[in-house]
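*Asks:* What would the 3D arrangement of this be:
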Amino acid sequence: MSTVIVTGTDTEIGKTVTTAAVAATALAQGRRVAVLKPAQTGVAPDEPGDVAEVRRLAGDAVTGSELARFPDPLAPATAARRAGRAPVRPREVERAARSLATTHDLVLIEGAGGLLVRFDEAGSTLADVAQLLDAPVLVVARAGLGTLNAAALTAEALRTRGLRCLGIVFGSFPPAPDLATRCNLADMPEVTDAPLIGAIPQGAGALPPERFRSAAADWLAPTLSGTWDATAFAGSLHEG
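*Replies:* The predicted model follows:
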């Protein structure tokens, strides 16, 4: 994998922290990593966005790229329209990703919100970017009640477009999971027909960067160059 698309089943579910963990783990293996944010919304020109947060957590060795920034915290197409600016289109993202891939071993493309959030007035989405790049899609999901339906819908949307779901990562796993959250560890792969390949601890983004980097591999499965195992993780919760 030289390029991976990172999407979510919703907004504010730990997509950026998950992207940072994947980047940190790859960097620890000596890989050259770039993070591309096609459209950053809801952030002022002088404020740090998602790319800056990934670099803060994973390290300055990450190359960051942001194609456009719009002030309103809305879907990229709507935010661009309200700002009176041209939207970001899939071909622009494709070109930027391919350029980064010539000098990096791994390019992570972090979307805004979910898979089918609109980029432009034509209805283009992150799924179109994945098709242009023939790139696998990593889905970040909530851990608790209600997540199965949203994740299943995202996985179905990927399949109908002929896209590969790399796997599901829980973007913020609580320290004391309730019954629904514990059951979701077993149910998620079944309802999505995709492997569960990570669980980022709740509050991981607030860790000191050095601790974040040293722990990141423990949160991600070997598919993402980590050591996390879903069966062992579920077993440890049961024992607790």
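*Asks:* make it CA atoms for all contacts and neighbour counts henceforth
*Replies:* Noted.
*Asks:* gap between the residue in the chain sticking out farthest from the centre and residue 233?
*Replies:* Within the chain, residue 239 marks the point farthest from the mean C-alpha position, 29.9 Å out by CA atoms, centre = their mean. Using CA to CA, to the nearest Å, we find residue 239 at a distance of 10 Å from residue 233.
*Asks:* quick one more, to check against the first:
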Amino acid sequence: MASNWNLITGTGTDVGKTYYASALAETRRRVGQRVGVYKPVASGCEPDETGRPVASDAVLLWNAAGKPLTLQSVCPQTFVAALAPPQAAAAEGRRVDEDQLISGLDAWIDFDEVLIEGAGGLFSPISDSMLNLDFAIRLQRRYPVKITLVAADRLGVQHDVIACVRAAQASGLAIDEVILNTINPDSSTPTNAAELAKWLSIPIRRWTRSDSG
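*Replies:* Next comes the predicted model:
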């Protein structure tokens, strides 16, 4: 079984989860690790030449990890509509397969490290009866998963991070680290990490895409 499992979730959509996860996968691969990458479900996908919807996030992860297994192994459930996964599935007369959200990871258990990217923010719906939070809790019952919370390092991030961390803790999920992604810096960016450290007792790191080399 993989020795390291890392679920990369976010305070919301478009905070840089995929870029961070891809950079992490590439870094691990460069030092000789076999890295598995997994995104349990994705919406807003474009059909490929066969008509199967393909998630652009999954393509980035797959390429960063050196194209292990197949693209379908990276993201087994894909839907076209740019909606939350359960809504996107319903638009196609389908439902997100909740069992497959977890069982899809079986393909990756022999890798050195497995990086899992959630779909949307930590409290976004991932299926008809599960939030990403619920997925994370179920995941931790099966694997020793580290939880990384990615947030955009801009004005308002203190609220977003503290709210997510405290709500997760109240639900029984501990966040192990926070990544502040400097995607659109503003006047708050230089001080957000230090201010958050006054309220949280977990590691908080600033990161930008240039850090991936």
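*Asks:* What value does the TM-score take for this pair?
*Replies:* Aligned and superposed, the two chains score 0.84 in TM-score terms (TM-score structural alignment, normalised by the length of structure 2); 199 aligned residues with a CA RMSD of 2.1 Å.
*Asks:* Do you have the helices of structure 1 handy? List them.
*Replies:* 15-28, 50-58, 76-83, 90-101, 126-133, 147-160, 179-192, 209-215, 230-239 (DSSP state H).
*Asks:* Which of the ones you listed sits closest to residue 5 of structure 1?
*Replies:* Closest to residue 5 of structure 1 of these, according to CA to CA: helix 126-133, at 6.6 Å.
*Asks:* In the closest one, which residues are buried?
*Replies:* 126, 127, 128, 129, 130, 131, 133 (16 or more other CA atoms under 10 Å).
*Asks:* Contacts for that helix, please.
*Replies:* Identification of contacts with helix 126-133 of structure 1 by CA atoms under 8 Å, 6 or more residues apart in numbering yields 3, 5, 7, 90-91, 93-94, 111, 115-119, 136-137, 158, 161, 163.
*Asks:* what's the neighbour count on residue 97 of structure 2?
*Replies:* 18 (other CA atoms under 10 Å).
*Asks:* hang on, I meant residue 156 of structure 1
*Replies:* A count of neighbours around residue 156 of structure 1, defined by other CA under 10 Å, yields 17.
*Asks:* Kindly report the same for residue 142 of structure 2.
*Replies:* Other residues near residue 142 of structure 2 come to 9 when the count uses other CA under 10 Å.
*Asks:* Now do it against residue 149 of structure 2, distance only.
*Replies:* Residue 142 of structure 2 is 20 Å from residue 149 of structure 2, by CA to CA.
*Asks:* Which residue is the nearest non-sequential neighbour of the aligned partner of residue 29 of structure 2 in structure 1?
*Replies:* By TM-score structural alignment, residue 29 of structure 2 lines up with residue 27 in structure 1. Nearest residue to residue 27 of structure 1 in three dimensions, chain neighbours excluded: residue 33, at 6.7 Å (CA to CA, 6 or more residues apart in numbering).
*Asks:* Let me see the contact set for the one you found.
*Replies:* Applying CA under 8 Å, 6+ apart, the residues contacting residue 33 of structure 1 are 23, 26, 27, 61, 62, 63, 104, 105, 106, 107, 108.
*Asks:* What is the end-to-end distance of stretch 110-120 of structure 1?
*Replies:* 17 Å.
*Asks:* Off-centre distance for that stretch?
*Replies:* On the basis of CA atoms, centre = their mean, to the nearest Å, stretch 110-120 of structure 1 sits 11 Å off its chain's mean C-alpha point.
*Asks:* do the same with stretch 159-178 of structure 2
*Replies:* 15 Å.
*Asks:* residue range for that stretch in structure 1?
*Replies:* Stretch 159-178 of structure 2 corresponds to residues 149-168 in structure 1, going by TM-score structural alignment.
*Asks:* If you count neighbours, what's buried in that stretch?
*Replies:* Applying 16+ other CA under 10 Å to stretch 149-168 of structure 1 flags 150-152, 154-156, 158, 163-168 as buried.
*Asks:* Around whichever residue in structure 1 pairs up with residue 199 of structure 2, how many other residues sit close by?
*Replies:* In structure 1, the residue equivalent to residue 199 of structure 2 is residue 191, according to TM-score structural alignment. Neighbourhood size, residue 191 of structure 1 [other CA under 10 Å]: 16.
*Asks:* Please apply the same query to residue 129 of structure 2.
*Replies:* Residue 129 of structure 2, neighbours per other CA under 10 Å, totals 10.
*Asks:* Same check on residue 209 of structure 1?
*Replies:* 17.
*Asks:* And for residue 146 of structure 2?
*Replies:* The tally of other residues near residue 146 of structure 2 (other CA under 10 Å) stands at 17.
*Asks:* so how far is residue 42 of structure 1 from the counterpart of it in structure 1?
*Replies:* Applying TM-score structural alignment, one finds that residue 146 of structure 2 aligns to residue 136 in structure 1. Distance of residue 136 of structure 1 to residue 42 of structure 1, computed by CA to CA: 27 Å.
*Asks:* Equivalent analysis for residue 81 of structure 1, please.
*Replies:* Noted for residue 81 of structure 1: a distance of 14 Å to residue 42 of structure 1, by CA to CA.
*Asks:* Please apply the same query to residue 183 of structure 1.
*Replies:* 34 Å.
*Asks:* wait, residue 189 of structure 1 sits on residue 197?
*Replies:* No - counting by CA atoms under 8 Å, residue 189 of structure 1 does not reach residue 197; the two are 9.6 Å apart.
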